[in-house]
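Peer 1: next comes the sequence, and after it the predicted model I'd like to discuss.
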Amino acid sequence: MDGTLVDTEPYWMATEVELVEEHGGTWTTEDAKHLVGHSLMYSGEYIRERLETSLTAEEVVERLLDGVVERVQHSVPWCPGARELLLALKADGVPCALVTMSYERFVAPILEHLPPETFRVIVTGDQVDQGKPHPEPYLTAAAALGVAPEECIAIEDSGTGATSAAAAGCQVLVVPNHVEVPPGERRTFVDSLVGVTPAVLKTLPDRDLAAGDLP
């Protein structure tokens, strides 16, 4: 979701800065980028370790969610081509799962802007034991869809997410956003989702495409 469907990473980063500075700390761009794609509990622990605070990691997570949910309720910043691709997949009857390390209370206000059942399955960070880059989130989603991971295409914007999806056995379409994503097995790169259609996605499992090779 974050950085792939909606460009909410700036929302997270702004909230992180507010929280850290409130406790007298300093938050860098490198800190913010380090957290992209990781589970919220990982982020909570990371921030807590950098603060002299009595807040627990769980309380840090809730504070982050408060700030980001408030921002999303004012505006949903869709990534270019993302909403169009989702609607096209729904029209073609392609079953989709949302696999995000964000929690359900952040996901809900965004899904309100999509037709019902756009995602047949939703896997959030508070539903799995091990978050990305572990394969559990994508294995969970594929099982809930009733298909093998090898039959799935994951769309990701971070190295953490791409590693999770590839480790589960999915083909991965990588759309880098705020962080660089290194090349790797099962990864195809595009600059954005503009022009990516269900027909384009069907080509991914058949050949190892390089950036710019998509039809």
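Peer 2: Sure, I can see it.

Peer 1: from now on I want contacts and neighbour counts done on CA atoms only, so please keep to that.
Peer 2: Fine.

Peer 1: for the helix ranked longest in the chain, name the packing helices and strands.
Peer 2: What stands out as the longest helix in the chain, according to DSSP state H, is helix 57-74. Secondary-structure packing of helix 57-74 (3 or more Cα pairs under 8 Å, 6 or more residues apart in numbering; DSSP states H and E): helix 9-22, helix 40-49, helix 104-111.

Peer 1: out of those, which comes closest to Val68?
Peer 2: With Cα to Cα as the criterion, Val68 lies closest to helix 9-22 of these, at 5.7 Å.

Peer 1: still on that earlier bit, dump the helices and strands packed on helix 57-74 to a markdown table, plus distance to Gly3 and mean neighbour count.
Peer 2: As requested, the helices and strands packed on helix 57-74 are arranged in a markdown table below (distance: least, Cα to Cα, whole Å; neighbours: other Cα atoms under 10 Å):
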| stretch | distance to Gly3 | mean neighbour count |
| --- | --- | --- |
| helix 9-22 | 6 | 18 |
| helix 40-49 | 15 | 19 |
| helix 104-111 | 13 | 15 |
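
Peer 1: to Thr160, which of those helices lies closest?
Peer 2: Checking the helices and strands packed on helix 57-74 against Thr160 by Cα to Cα gives helix 40-49 as the closest, at 12.3 Å.

Peer 1: also this one, for the comparison:
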Amino acid sequence: MPDAVLWDMDGTLVDTEPYWISAETDLVESFGHTWTYEDAMQLVGAGLWDSAETLRSHGVDLSADEIVSQLTGTVMDRITADGVPFRPGALELLTDLRTAGVRVALVTMSVRSMARHVVDRMDDDPFEVLITGDEVSRPKPHPDPYLRAAESLGVDIRRCVAIEDSRTGLASAVAAGTVAVAVPHAVSIPESDDHVVWPTLAGRTAQDIADLFAARRADAGVR
């Protein structure tokens, strides 16, 4: 088994990407401009303050902090009203990992209040560590969020598996040195020697994670 499994949140653990896209579209249109699906896809997995600057360039006349606050509040309101839309197989795999004694952390570019809003609506508090976008100086695709998660857990990042749904998040996980698993959702992710692509987490178990970790370590010539 790996020492830890590090989970992305939006699009990986929970299917909140439609909430974010709706919030972005409403915000841009409130300033009389247009926000397309293609525009929204450019922000999938990106840090919120980077996303805010992109929205400002599309005519949103607010500060980056105001944009982050408004978007986050809108998405949190949707979760409160509609519940947490978990991705297929995510909760089951998370439970199986914990049963197997594998430590888990959440590594998200959402702010801490948003991460807690999701985690507090789970049956228990599964994550030992939360690393959030408002607490790192360099967001994904930089390796910093994943490196900080491993440091907080006191484990070797090279003995961690990361699960991501976006190219930006995947780049962060690979750069940090994790065994990276891509589970594409809003955007496609091609096969690569740098990562493994699983079409879905449905049916995946802790043993699948262990087998993958062992195989990738063997390929790299590491025990």
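Peer 2: Noted; the coordinates are in hand. Bear in mind the structure is a predicted one, so any value in this text is a computation, not a measurement.

Peer 1: got a TM-score for the pair?
Peer 2: With the length set by TM-score structural alignment, normalised by the length of structure 1, the two chains reach a TM-score of 0.93; 207 aligned residues with a Cα RMSD of 1.2 Å.

Peer 1: which residue numbers in structure 2 go with whichever helix or strand comes after the longest helix of structure 1?
Peer 2: For helix 57-74 of structure 1, the following helix or strand on the C-terminal side (DSSP states H and E) is helix 82-91. Alignment note (TM-score structural alignment): helix 82-91 of structure 1 is matched to residues 90-99 of structure 2.

Peer 1: same check, this time on stretch 163-176 of structure 1
Peer 2: Residues 171-184 of structure 2 are where stretch 163-176 of structure 1 aligns, taking TM-score structural alignment as the criterion.

Peer 1: then stretch 38-45 of structure 1?
Peer 2: Mapping stretch 38-45 of structure 1 onto structure 2 (TM-score structural alignment) gives residues 46-53.

Peer 1: excluding its own residues, what touches that stretch? List them.
Peer 2: If you take Cα atoms under 8 Å, 6 or more residues apart in numbering as the criterion, stretch 46-53 of structure 2 is touched by 43, 64-65, 67-68, 109-110, 133, 139-141, 168-169.

Peer 1: go again using 10 Å as the cut-off
Peer 2: Judged by Cα atoms under 10 Å, 6 or more residues apart in numbering, the contacts made with stretch 46-53 of structure 2 from elsewhere in the structure are 24, 40, 42-45, 54-58, 60, 62-69, 71-72, 108-111, 132-134, 136, 138-141, 166-169.

Peer 1: show the contacting residues for the nearest residue to Val99 of structure 1 once chain neighbours are set aside.
Peer 2: In space, and not counting its chain neighbours, Val99 of structure 1 is closest to Val123: 4.9 Å by Cα to Cα, 6 or more residues apart in numbering. Val123 of structure 1 makes contact with 97-104, 137-138, 140-141, 144, according to Cα under 10 Å, 6+ apart.

Peer 1: alignment lookup: Val123 of structure 1 to structure 2.
Peer 2: Looking across to structure 2 (by TM-score structural alignment), Val123 of structure 1 lines up with Ile131.

Peer 1: what helix or strand is Leu98 of structure 1 on?
Peer 2: When secondary structure is defined using DSSP H and E, the element that contains Leu98 of structure 1 is strand 97-99.

Peer 1: ok, average deviation of that strand from structure 2?
Peer 2: Plainly put, strand 97-99 of structure 1 ends up 0.4 Å away from its match in structure 2 on average once the two are laid over each other (mean Cα distance after the TM-score superposition for structure 1).

Peer 1: ok, and what's touching that strand?
Peer 2: For strand 97-99 of structure 1, the external contacting residues (Cα under 10 Å, 6+ apart) are 1, 5, 107, 117-125, 132, 137-142, 144-145, 152, 154-156, 161, 165.

Peer 1: let's go with 8 Å and repeat that
Peer 2: In this structure, residues lying in contact with strand 97-99 of structure 1 by Cα under 8 Å, 6+ apart are Met1, Phe119, Arg120, Val121, Ile122, Val123, Thr124, Pro137, Tyr138, Ala141, Ala142, Leu145.

Peer 1: surely the fourth one and Thr100 touch.
Peer 2: It refers to Val121 of structure 1. No: shown here, Val121 of structure 1 and Thr100 do not form a contact pair, counting by Cα atoms under 8 Å, at 11.2 Å.

Peer 1: the more surrounded of these two?
Peer 2: In this comparison of Val121 of structure 1 against Thr100, neighbours counted by other Cα atoms under 10 Å, the higher total goes to Thr100 at 25 against 18.

Peer 1: next one: that one from Glu156 of structure 1, what distance?
Peer 2: According to Cα to Cα, to the nearest Å, Thr100 of structure 1 and Glu156 of structure 1 sit 10 Å apart.

Peer 1: for Ala108 of structure 1, same thing?
Peer 2: On the measure of Cα to Cα, Ala108 of structure 1 and Glu156 of structure 1 end up 20 Å apart.

Peer 1: Gly37 of structure 1 too?
Peer 2: Relative to Glu156 of structure 1, Gly37 of structure 1 is positioned 9 Å away (Cα to Cα).

Peer 1: what's the neighbour count on Asp129 of structure 1?
Peer 2: Asp129 of structure 1 is flanked by 9 other residues according to other Cα under 10 Å.

Peer 1: actually Val174 of structure 1, not the one I wrote
Peer 2: Other residues lying near Val174 of structure 1 total 27 when counted by other Cα under 10 Å.
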